[in-house]
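Peer 1: A predicted structure for the sequence below; I have some questions about it.
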Amino acid sequence: MSKMAKPCGTLAERFACTASISDDVPEQRVKDTLHFLKGVGISDPVPDHCETKDFYSYLVRGILKPLNIQRGRVTCLVSVKPAFINSFGGFHGGAIAAVAEAVSVATARTVVAEDKELFLGELSISYLSSAPKNAEVIVDGSVVRSGRNLTVIAQEFKLKKTGNLIYTARATFYHMPVSKL
């Protein structure tokens, strides 16, 4: 099933030593894939200063600024800083998901009591376009439905400069503990 790699010296060789590579994948495709993974920094060590507790949350919160909070609606400004740019020069999809989660929780909290714990059951994102480095993005979250056991939040991400819709997101939160029937 898998090809045996040479001794694990280069990054590509180390990856090939730890990964199972199917025999039906042409060797050139394997090399191209490993080249791509190396280019995006796969297996690079995480810098020590990034190993602190809750580092990722601090990083994400650092690009969010609340603009408007109403019952069932939260609007924030997101600054697309260079640390959040992917290898293609656009806003990284993982960062978009982290922003979507944070704004969704904030939006849900405008209608769900504090004694209810929220459990994120589903988050879906449509990447329609991309936000470039240093762009400002308006994220508008609104409650679609909120009941005894769940809350659904919809979001639109628009470029501040043009108003163009670039991402949409939808989050479903389950309320814990679940109400007794």
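Peer 2: It's in.
Peer 1: CA atoms for contacts and neighbours, from now on please.
Peer 2: OK.
Peer 1: contacting residues around stretch 102-110?
Peer 2: 70-76, 118, 139, 141-143, 151-155, 171 (Cα atoms under 8 Å, 6 or more residues apart in numbering).
Peer 1: put this beside the first:
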Amino acid sequence: MTKPSSTFAPSQEQKTVSSSDGATTAESEERSPPYASSVMRFLESLGISDPRVENYGSKDFYSVILCNHLKTHTVQRGHVTCFTTVKPIITNSFGGLHGGVVAAMAERVAIATARTVVGEDKDIFLGELAISYLSSATINAELIVDGSVIRSGRNITLIAIEFKMRETEKLVYSSRATFYNSPIAKL
């Protein structure tokens, strides 16, 4: 595998280099900016220095991660409750639940909650997902993820999702999702 280029700005003097596995990268003949090497060291310390990591190439890889961490507790009309425990694989470099994981879990719970009130004869499309990161959930923290319908009409469904600490019920993340409902297209 080749290392990614540490050049940040495109150059007119770039040449294309082909590696033995068929991938191509652009290398600059001019010097990298002074901060490029420190940024590359930071990315390497996070383990993301190679953009072609093989493990993440499988179809719907992130769903597998989420399914292993998000457990359904109750499903009622207009309300879904799940539990999750923050494990190292889903944390950021600061040891808190990764913001992208919060967003992905919020989306999953919102879809499940919307499906409790929107019939199977309609498709739902996520139009907006807003998240407030109020605090941090650290490693081994147990969270309650609550989804509830705010409003559901013929064309729009609004869902609120709250992430609370299981022990204290302290609100750590809050989210709102807007779904557009439309009849399933008949082809």
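Peer 2: Now that the structure is in, tell me what you want to look at. Predicted, not measured: the structure shown is a model, and the values here were computed from it.
Peer 1: on that earlier part again, from the contacts of stretch 102-110 of the first structure, which would you call buried?
Peer 2: Using 16 or more other Cα atoms under 10 Å as the burial test, these include 72-76, 118, 139, 141-143, 151-155, 171 as buried.
Peer 1: Helices along the second structure, start to end?
Peer 2: All helices of the second structure, identified by DSSP state H, fall at 36-46, 61-69, 99-115.
Peer 1: can you put these in JSON lines and add mean neighbour count?
Peer 2: Output for these, formatted as JSON lines (neighbours: other Cα atoms under 10 Å):
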{"stretch": "helix 36-46", "mean neighbour count": "13"}
{"stretch": "helix 61-69", "mean neighbour count": "13"}
{"stretch": "helix 99-115", "mean neighbour count": "21"}
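Peer 1: For residue 173 of the second structure, find the nearest of those.
Peer 2: helix 99-115 (7.8 Å; Cα to Cα).
Peer 1: which residues of the first structure fall in strands?
Peer 2: Counting by DSSP state E, the first structure has these strands, from start to end: 64-70, 73-79, 117-127, 136-146, 150-159, 165-176.
Peer 1: got those strands as a markdown table, with distance to residue 92 of the first structure columns?
Peer 2: Compiled in a markdown table, the strands of the first structure are given as follows (distance: least, Cα to Cα, whole Å):
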| stretch | distance to residue 92 of the first structure |
| --- | --- |
| strand 64-70 | 15 |
| strand 73-79 | 12 |
| strand 117-127 | 11 |
| strand 136-146 | 13 |
| strand 150-159 | 14 |
| strand 165-176 | 12 |
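Peer 1: Figure out which of the helices of the second structure is closest to residue 90 of the second structure.
Peer 2: Once the helices of the second structure are compared by Cα to Cα, helix 99-115 is nearest, at 6.6 Å.
Peer 1: average distance between that closest one and the first structure?
Peer 2: Helix 99-115 of the second structure, aligned to the first structure and superposed, deviates on average by 0.4 Å (mean Cα distance after the TM-score superposition for the first structure).
Peer 1: In the first structure, what stretch matches that helix?
Peer 2: Helix 99-115 of the second structure corresponds to residues 93-109 of the first structure when matched by TM-score structural alignment.
Peer 1: quick one on the thing from earlier: which one of the strands of the first structure lies nearest to residue 27 of the first structure?
Peer 2: Checking the strands of the first structure against residue 27 of the first structure by Cα to Cα gives strand 117-127 as the closest, at 31.5 Å.
Peer 1: Residue 155 of the first structure - nearest residue in space that isn't next to it in sequence?
Peer 2: residue 141 (4.3 Å; Cα to Cα, 6 or more residues apart in numbering).
Peer 1: That neighbour corresponds to which position in the second structure?
Peer 2: Using TM-score structural alignment, the equivalent of residue 141 of the first structure in the second structure is residue 147.
Peer 1: returning to that earlier point: distance to residue 170 of the second structure for the helices of the second structure - can I get that in a markdown table?
Peer 2: A markdown table is the format used below for these (distance: least, Cα to Cα, whole Å):
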| stretch | distance to residue 170 of the second structure |
| --- | --- |
| helix 36-46 | 29 |
| helix 61-69 | 20 |
| helix 99-115 | 16 |
